[in-house]
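# 3D, please:
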Amino acid sequence: MDISARPDAVSLDRPFAAVPELIAHWATYRPDHPALIQDQRSLSYAQLDARMSSIAAALQRDGLQPGDALAICAFNSIDYATVFLGALRAGVAVAPLAPSASAESLLTMLTDASPRLLFVDGPSAQHLEPVTAQLPCPTLRLDQTVANGLSAWLSDAKPEPEPEPVAIQPDWAFNIIYSSGTTGEPKGIVQSHAMRWAHVRRSAAYGYGENAATLISTPLYSNTTLVAFLPTLALGSTVVLMGKFDAGQYLRLAQQHRVTHTMLVPVQYQRIMARDDFDQYDLSHFRQKFCTSAPFNAALKAEVLARWPGGLVDTYGMTEGGGTCILAAHEHPDKLHTVGKPAEGHDIRVIDDEGNELPKGEIGEIVGHSPAMMTGYLNKPEKTAEAEWFDPSGKRFIRTGDVGRFDEQGFLTLLDRKKDMIISGGFNLYPSDLEAILREHPAIADVAVVGVPSTRWGETPVAFVVPAPGATDTPEALLDWFNGRVGKTQRLARLELTDELPRSAIGKVLKRELRDRYLAEHGTAA
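Below you'll find the predicted structure:
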């Protein structure tokens, strides 16, 4: 790849560029600029590039070749990032695994991905102890100082200082990200280098560059994080890593590092905005704030716009790819209830249960096609086929499993996950509609509505409510308030108070856990 020594000559119009090559460019052009910062440690672009090469050379020394995979199960750290990026330089795909998944689920993922090596941190090593004897590959610690740690591995057998060059191809696997790692059957989503290049090109419009700094507080095993982390480095900016999210620490880091970009999930925005000292921090350097992975309610978007400098971009899409909608909330304050319009080059449509395309205004399943689409689910051709829809011309789309509709201006409104839709007495109820009404009550801080079996209606809605601080309203009073405001078919069968809603590491409410909890305690509703 021909990359000039000038950053403005790094054209994003080329058909393809690999992320490791772009990092190498910045190591030449601005070697001393910080690439990664975490707590008191940092790596410049020159240091990051050298560490990536050392890791790639060590992998080659151990016999790993392009097309092989390695796995990482750990919390965010600079060493995690360097192993991930170094593997890519060797043409090795990375399977980043969630430490929050059960040891048994992690073993299933590892068996499926067939990695040649597994890198873990201390907490993950302990978490995996029940299945250690069954792990399908050798394990190495990311810790620098332990006996089988990263430093010892890199120095073992004196690897060559530079790896053998690898010409990364667009269709090679970049990473394997597992869905349903906490519940359900884990599915490995294979994403290509071409898909990641598409993300880099798309991100260039949002002000990344030499003076940018992105604060990362979501986990590196999540696609949510990678769509901000990777373009930041590919475009020569600085990544500030948080090992674990804390709203107060987030604000301190944002001010200290003059952060310009961030990716947060809605619950993180909620916790940051709820802090009494929010307005005391200087956040004037922010250019763009991003949100994805979970529904972002309109009232919270409006508050962020009013109190937090810089643009706000809500992105809707799936790890599987297949299409993205983008809402620049600062440009469309009258569309905060939507997830925006399809991104440039993305084809998003709505279909019915028979696979027929629906016109604007009608509700159906959302499907999408884009330059950034998964190759498929690893070792699961039947699951891949289930996730695909083809239009009459044969164009391939990915099914999202989400239900929504387009308005006349082409903005997409999400209703719910198709599997979360409640069919009560023959009527389709969308939990998001009921949740929006409940959030209007001042005593309610957070809420999730799920459908539970009903002998009378087939299914019926039940609400789990997190009370606002200081609220004293009883469940019965809140239930009466809600049911008095909706039609008979939308009424809740029950409302329960809870200290918090179960969430994944990227903020998605785990409704299956709520449904299972209800059934364990109450059984079938009336």
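
# all contacts plus neighbour counts: C-alpha atoms, from now on.
Will do.

# Walking through the stretch 101-250 of the chain, point out its helices one by one.
Along the stretch 101-250 of the chain, the segments classed as helices by DSSP state H, counting those that start in this stretch run 103-113, 122-127, 150-155, 193-203, 223-234, 247-256.

# Switch those over to JSON lines; also include mean neighbour count and distance to residue 76.
Converted to JSON lines, the helices of the stretch 101-250 of the chain look like this (neighbours: other Cα atoms under 10 Å; distance: least, Cα to Cα, whole Å):
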{"stretch": "helix 103-113", "mean neighbour count": "19", "distance to residue 76": "17"}
{"stretch": "helix 122-127", "mean neighbour count": "15", "distance to residue 76": "12"}
{"stretch": "helix 150-155", "mean neighbour count": "17", "distance to residue 76": "15"}
{"stretch": "helix 193-203", "mean neighbour count": "21", "distance to residue 76": "20"}
{"stretch": "helix 223-234", "mean neighbour count": "22", "distance to residue 76": "11"}
{"stretch": "helix 247-256", "mean neighbour count": "17", "distance to residue 76": "14"}
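
# Tell me which of those lies nearest to residue 28.
Nearest to residue 28, of all those, is helix 223-234, at 13.2 Å by Cα to Cα.

# Counting by contacts, list what the closest one packs against.
Judged by 3 or more Cα pairs under 8 Å, 6 or more residues apart in numbering; DSSP states H and E, helix 223-234 is in contact with helix 19-29, helix 193-203, strand 213-216, strand 238-241, strand 261-264.

# can you do 6 Å?
Judged by 3 or more Cα pairs under 6 Å, 6 or more residues apart in numbering; DSSP states H and E, helix 223-234 is in contact with helix 19-29.

# now the helix it packs on, how far from the chain's geometric center?
In terms of Cα atoms, centre = their mean, to the nearest Å, the centre of helix 19-29 is set 25 Å apart from its chain centre.

# Tell me which other helices or strands the helix or strand just after that helix touches.
Using DSSP states H and E, the helix or strand that follows helix 19-29 in sequence is strand 34-38. Under the contact criterion of 3+ Cα pairs under 6 Å, 6+ apart, strand 34-38 touches strand 41-44, strand 238-241.

# Make TSV out of these and add distance to residue 346 and mean neighbour count.
Below are the helices and strands packed on strand 34-38 laid out as TSV (distance: least, Cα to Cα, whole Å; neighbours: other Cα atoms under 10 Å):
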stretch	distance to residue 346	mean neighbour count
strand 41-44	35	16
strand 238-241	28	26
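
# a markdown table for the ones you listed, including distance to residue 208?
Formatted as a markdown table, these follow (distance: least, Cα to Cα, whole Å):
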| stretch | distance to residue 208 |
| --- | --- |
| strand 41-44 | 17 |
| strand 238-241 | 9 |
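
# CSV please, covering the helices of the stretch 101-250 of the chain and showing distance to residue 34.
Shown next, in CSV, are the helices of the stretch 101-250 of the chain (distance: least, Cα to Cα, whole Å):
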stretch, distance to residue 34
helix 103-113, 33
helix 122-127, 26
helix 150-155, 21
helix 193-203, 19
helix 223-234, 10
helix 247-256, 14
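
# One more, so I can put them side by side:
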Amino acid sequence: MAIQLGYLLVIATNCKALFIASSIGPIDTDAHIYYITTKVEVGACLEQLITFDRSPSQELFNCYKYEDFLTGGTNRSISDLKFKLAETQFTSGTTGLPKACMLTQKNLLNDGRYVGQAMRLTQEDIAYCLPLLCHCFSLVMGFLASFTHGSAIMFPLNKFNARETLDAVESEKATALLGIPTIFVSELQQMESQPQNITTVRTGLVAGSPVLPSLMDELRAKININGMLIAYGITETSPITFITSLDNPEDRMLTSLGRVLPHTAAKIVDTKGNMVPVGERGEICTSGFALQKGYYRDEGKTQGAMWRDENGVLWMHTGDEGYLDEEGYGFITGRIKDLIIRGGENLSPSEIENQLLRHPTIREACVVAVKDKVHNIEIMDWVLNDLSPVKVPAFIFWLGHQGVDAELPKIGSGKY
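The predicted structure is shown next:
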């Protein structure tokens, strides 16, 4: 945990310093690290930050005492700092090379505060945030959400382990559990093979990739986490813009993204940028305090993703397809670039995946476009029960069979 603590010290102070932070994770490849460090022109690399439980018996060269760290700062006006660039956080790179998002103190602290507010965190809570701290998820929804509400926070070591996680939740009596969908799938599998007492968990947050209703049903039925929330956003929006609430109707807590955060707005637009009617699908666009300053030294991509409307309001294209209902709840139906065109129809992979995951023998599913046809009648009929014939998969691969890999390929953050 020493490196994790050191990173927290950097993040907690960089808003008052003259440097800008950028994080590198233990799972990053040499090529990825080289790309990041050259992209943002790193001036100093804190390779290792070590903390001691007590002062060493002798003076150590090049070490900074924590007491000196606490008293060595200067009093700077908060109003001067809120728009200061605090961190360049890289996107996951699922749609191309990672982009360096320029995020400010105002972006990060307020986003974390509103997330903690939604979970109703207090000084009595112990949150366990499962993604690695180098990701925007853990920095904002984990650390800053807890930091702004006085809650304790736990992080895993360098690699997620379902068994060790459940052991820690039980022994430390964690009250909030935060993670991405694939992590919770692993936890459910572990609980099935070896149940544990994690009844202290009252709330939590699942985000980072589309959250299927079938997963939320399982979390409630098998782990009894009725206060689990869903959040949505992208790295460029610090990262959360939508979140469910403990006060929401049950069906909205299970199926929607929730409503937008305070001081945030959202709209759904067509391919020409025009707003579409309520309930109609289009691209999700957001505005408000959480929007990044832009992509670091990439004006072209910044202008392609962000624009001002006729009223001067700055909007962010998320690249995600979704819709809003009459009450302002958001729903995501997939990535714009992932839409499958079949017989003139635009098909959302996530809609088909959700139907597949309702089948009792399927734990994970990923839908992609292919040209050939192979029949698997039972599963095809299962999809046909609720979806139109055009949405029935023509090709079905079973993980671990006939030369197919045993697991779905995922990037370092656990996303497909």
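
# TM-score for these two?
Taking TM-score structural alignment, normalised by the length of structure 2 as the basis, the two superposed chains have a TM-score of 0.84; 390 aligned residues with a Cα RMSD of 2.8 Å.

# Out of the helices of the stretch 101-250 of structure 1, the one nearest residue 496 of structure 1 is which?
Proximity to residue 496 of structure 1, assessed across the helices of the stretch 101-250 of structure 1 by Cα to Cα, is greatest for helix 247-256 (27.1 Å).

# And the helices in the stretch 401-526 of structure 1?
According to DSSP H, counting those that start in this stretch, the helices that the stretch 401-526 of structure 1 contains are 431-438, 475-483, 511-522.

# Check which residues of the second one are buried.
Neighbour-count burial for helix 475-483 of structure 1, counted by 16 or more other Cα atoms under 10 Å, picks out 475, 478, 479, 482.

# just to revisit the earlier point, out of the helices and strands packed on strand 34-38 of structure 1, nearest to residue 176 of structure 1?
The closest of those to residue 176 of structure 1 is strand 238-241. By Cα to Cα, the value is 21.7 Å.

# can you tell me the mean distance of the closest one from structure 2 after alignment?
Aligned to structure 2 and superposed, strand 238-241 of structure 1 gives a mean residue distance of 1.7 Å (mean Cα distance after the TM-score superposition for structure 1).

# Which residue range of structure 2 does that strand align onto?
Mapping strand 238-241 of structure 1 onto structure 2 (TM-score structural alignment) gives residues 152-155.

# Next, name the residue at the spatial heart of structure 2.
Per Cα atoms, centre = their mean, the C-alpha nearest to the average position across structure 2 is that of residue 208, at 2.8 Å.

# Setting the sequence-adjacent residues aside, check what's closest to it.
Leaving aside its sequence neighbours, residue 208 of structure 2 sits nearest to residue 180 (Cα to Cα, 6 or more residues apart in numbering; 5.3 Å).

# What is the equivalent residue in structure 1 for that neighbour?
In structure 1, the residue equivalent to residue 180 of structure 2 is residue 265, according to TM-score structural alignment.

# neighbours around its match, how many?
Residues contacting residue 265 of structure 1 under the criterion other Cα atoms under 10 Å number 23.

# Wait, it touches residue 289, no?
No: Residue 265 of structure 1 is beyond contact range of residue 289, at 10.5 Å (criterion: Cα atoms under 6 Å).

# Do a quick rundown of the strands in the stretch 351-500 of structure 1.
With DSSP state E, counting those that start in this stretch applied, the stretch 351-500 of structure 1 shows strands at 364-369, 376-377, 388-390, 396-406, 412-417, 422-424, 427-429, 444-454, 458-467, 494-497, listed in chain order.

# for the last one, which positions count as buried?
In this case it means strand 494-497 of structure 1. 495, 496, 497.

# Of the residues you listed, which is the nearest to residue 417 of structure 1?
Distances from residue 417 of structure 1 to the buried residues of strand 494-497 of structure 1, taken as Cα to Cα, are shortest for residue 495 (21.1 Å).

# For residue 419 of structure 1, grab the count of nearby residues.
As a burial measure, residue 419 of structure 1 scores 10 neighbours (other Cα under 10 Å).

# before we move on, what about residue 498 of structure 1?
Around residue 498 of structure 1 sit 13 other residues, with neighbours defined as other Cα under 10 Å.

# which residue ranges form the helices in the stretch 251-400 of structure 1?
Using DSSP H, counting those that start in this stretch, the helices of the stretch 251-400 of structure 1 run over 266-273, 298-307, 381-386.

# Pick the most buried one from the ones you listed.
Most buried of these, by mean neighbour count (mean count of other Cα atoms under 10 Å): helix 266-273, with a mean of 18.

# how about the buried residues of strand 494-497 of structure 1 in CSV, adding distance to residue 414 of structure 1?
Below are these laid out as CSV (distance: Cα to Cα, whole Å):
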residue, distance to residue 414 of structure 1
495, 24
496, 25
497, 26
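
# Just give me the closest of these to residue 24 of structure 1.
Comparing these against residue 24 of structure 1 with Cα to Cα places residue 497 closest, at 52.9 Å.

# what sits against the match of residue 180 of structure 2?
Residue 265 of structure 1 sits next to 291, 292, 507 when contact means Cα atoms under 6 Å, 6 or more residues apart in numbering.

# For residue 376 of structure 1, see how far away the residue nearest to residue 180 of structure 1 when sequence neighbours are not counted is.
With sequence-adjacent residues excluded and distances taken as Cα to Cα, 6+ apart, residue 180 of structure 1 is closest to residue 186, at 5.0 Å. Look at residue 186 of structure 1 and residue 376 of structure 1: by Cα to Cα, to the nearest Å, they are 13 Å apart.

# same deal with residue 257 of structure 1?
According to Cα to Cα, residue 257 of structure 1 stands 39 Å off from residue 376 of structure 1.

# Structure 1: which residue goes with residue 280 of structure 2?
Counting by TM-score structural alignment, residue 280 of structure 2 lines up with residue 362 in structure 1.

# To which residue of structure 1 is residue 317 of structure 2 aligned?
Checking TM-score structural alignment: residue 317 of structure 2 goes with residue 399.

# Hmm, that match is touching residue 387, no?
Yes: applying Cα under 6 Å, one finds residue 399 of structure 1 in contact with residue 387, separated by 5.1 Å.

# Show the contacting residues for residue 177 of structure 1.
Applying Cα under 6 Å, 6+ apart, one finds that residue 177 of structure 1 lies in contact with 95, 188, 189.

# Show me what the last one lines up with in structure 2.
The equivalent of residue 189 of structure 1 in structure 2 is residue 101 (alignment by TM-score structural alignment).
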